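> Structure, please.
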Amino acid sequence: MSDIRYVRGDATAVSGAGAQVIAHVCNDIGGWGRGFVLALSRRWPEPEAAYRAWYRGRADNDFALGAVQLVQVEPRLWVANMIGQHGIARGGKSVPVRYEAIDTALGRLAPKAAELGARVHMPRIGCGLAGGRWSHVEPLVTERLVKRGIAVTVYDVGESGG
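Next up, the predicted model:
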């Protein structure tokens, strides 16, 4: 078992041989337009389009807190849209992050990443606009991914993503 690898850089510019998954946290209200998702959309249109279609069809699919949608963007690269925040921050005292949902989503991502033989890359998920604390999220990443033998790289940049 290895630890989480921390690097400075762009979580959308992953490198390395083999399959790769970029994991990030989305909200449960269909909003896509601030934070890390903008960097994703600058590189690939597919994650946003898939998320919006998933949200529109939510009456007939699994779109909910804790759900994961894996979207292939290149031959050996996927983006994991993980529903881990309830609503969006509106200036109040409550934060939209839902640690239980992130935990569930990571648990659902693990077998998919293992099946692909993929490394998982992410910003500090849930800690940007979702308002979470990495001290709460890091143990979830360790438990759900690292302890299952999945290599994880966390990217730190000038602005928080997630």
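> going forward, measure contacts and count neighbours with C-alpha atoms only.
Will do.
> So Tyr6 versus Val71, what's the distance?
24 Å (Cα to Cα, to the nearest Å).
> I have a second one here; can you model it like the first so I can compare?
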Amino acid sequence: MKEICGDLIKLAMDGEFDVIIHGCNCQCQMGKGIALTIKKLFPDAYAADCETEKSSKGKLGTYSFAEVENSGHHFTIVNAYTQFHWRGTGVKADYEAIRKVMVAVKKQFTGLRIGYPLIGAGLAGGDWARISQIIDQELEGENHTLVRFVSG
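You can find the predicted model right below:
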């Protein structure tokens, strides 16, 4: 796993990534964190989320996606269903769902430049050491990069 600091969305809009992945809950909300920014900037990504069944536990480990273009740069936004809901305290990240999503992402987007934030370790409260190990295992051999958020 490569690691850089920056703004994942800006980097994608500047052509640095072909695919960006962000963690979503299964409630079709995209109401906080990077998901909210994506919802505001890329309505097609939110529309793809809304086309899935709201509150379905069956979504865990799957994803929806939208292909977007910005200033001549084309990239895909993957809404990865890595947690069921956002309510309450404690860990909401589902580690097995993260694994399943990464397996599926590798199948569909192999050979592309993939970027992601701290999926499951921010608002979802997951253990990044555990999550990063899952991502490294499942995206082995792919060009994938963790982007730690730094505005600017």
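> Please state their TM-score.
The TM-score (TM-score structural alignment, normalised by the length of structure 2) is 0.85; 146 aligned residues with a Cα RMSD of 2.3 Å.
> More neighbours: Tyr6 and Val71 of structure 1, which one.
Applying other Cα atoms under 10 Å to Tyr6 of structure 1 and Val71 shows that Val71 carries more neighbours, namely 19 against 15.
> my read: that one touches Glu46, true?
Yes. Using Cα atoms under 8 Å, Val71 of structure 1 is in contact with Glu46, at 7.0 Å.
> which residues does Phe109 of structure 2 contact?
Val19 (Cα atoms under 8 Å, 6 or more residues apart in numbering).
> Give the aligned equivalent of it in structure 1.
Structural alignment (TM-score structural alignment) places Phe109 of structure 2 against Ala113 in structure 1.
> need the strands for structure 2, in chain order.
Using DSSP state E, the strands of structure 2 run over 2-6, 19-25, 63-70, 73-83, 113-116, 143-149.
> Pick the most buried one from those.
strand 19-25 (a mean of 25; mean count of other Cα atoms under 10 Å).
> Okay, the residue mapped onto Ala67 of structure 1 from structure 2 and Gly15 of structure 2: tell me how far apart.
For Ala67 of structure 1, the aligned position in structure 2 is Thr62, judged by TM-score structural alignment. Applying Cα to Cα, the value for Thr62 of structure 2 to Gly15 of structure 2 is 25 Å.
> Compare those two and say which one has the larger neighbour count.
Taking other Cα under 10 Å, Thr62 of structure 2 and Gly15 do not tie; Thr62 has more neighbours (21 against 18).
> Quote the end-to-end distance of stretch 10-24 of structure 1.
With Cα to Cα as the measure, the first residue of stretch 10-24 of structure 1 is 13 Å from its last.
> Show residues contacting it.
Stretch 10-24 of structure 1 has contacts (Cα under 8 Å, 6+ apart) with 36, 39-40, 43, 76-82, 113, 116-123, 125-126, 154-157, 162.
> Same question for stretch 123-134 of structure 2.
By Cα under 8 Å, 6+ apart, stretch 123-134 of structure 2 touches 33, 83, 86, 90-93, 95, 98-99, 118-121.
> In PyMOL, how would I select the buried members of the residues you listed?
Here is the PyMOL command that selects the buried residues among the contacts of stretch 123-134 of structure 2 (16 or more other Cα atoms under 10 Å):
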select buried, resi 83+86+91+92+93+95+98+99+118+119+120+121
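> For stretch 29-36 of structure 1, grab the matching residue range in structure 2.
The counterpart of stretch 29-36 of structure 1 in structure 2, using TM-score structural alignment, spans residues 27-34.
> which residues are contacting the matching stretch?
So stretch 27-34 of structure 2 is in contact with 22, 24, 36, 39, 46, 49-50, 52, 54-56, 84-85, 123, going by Cα under 8 Å, 6+ apart.
> What does Leu123 of structure 2 correspond to in structure 1?
So Leu123 of structure 2 corresponds to Leu129, using TM-score structural alignment.
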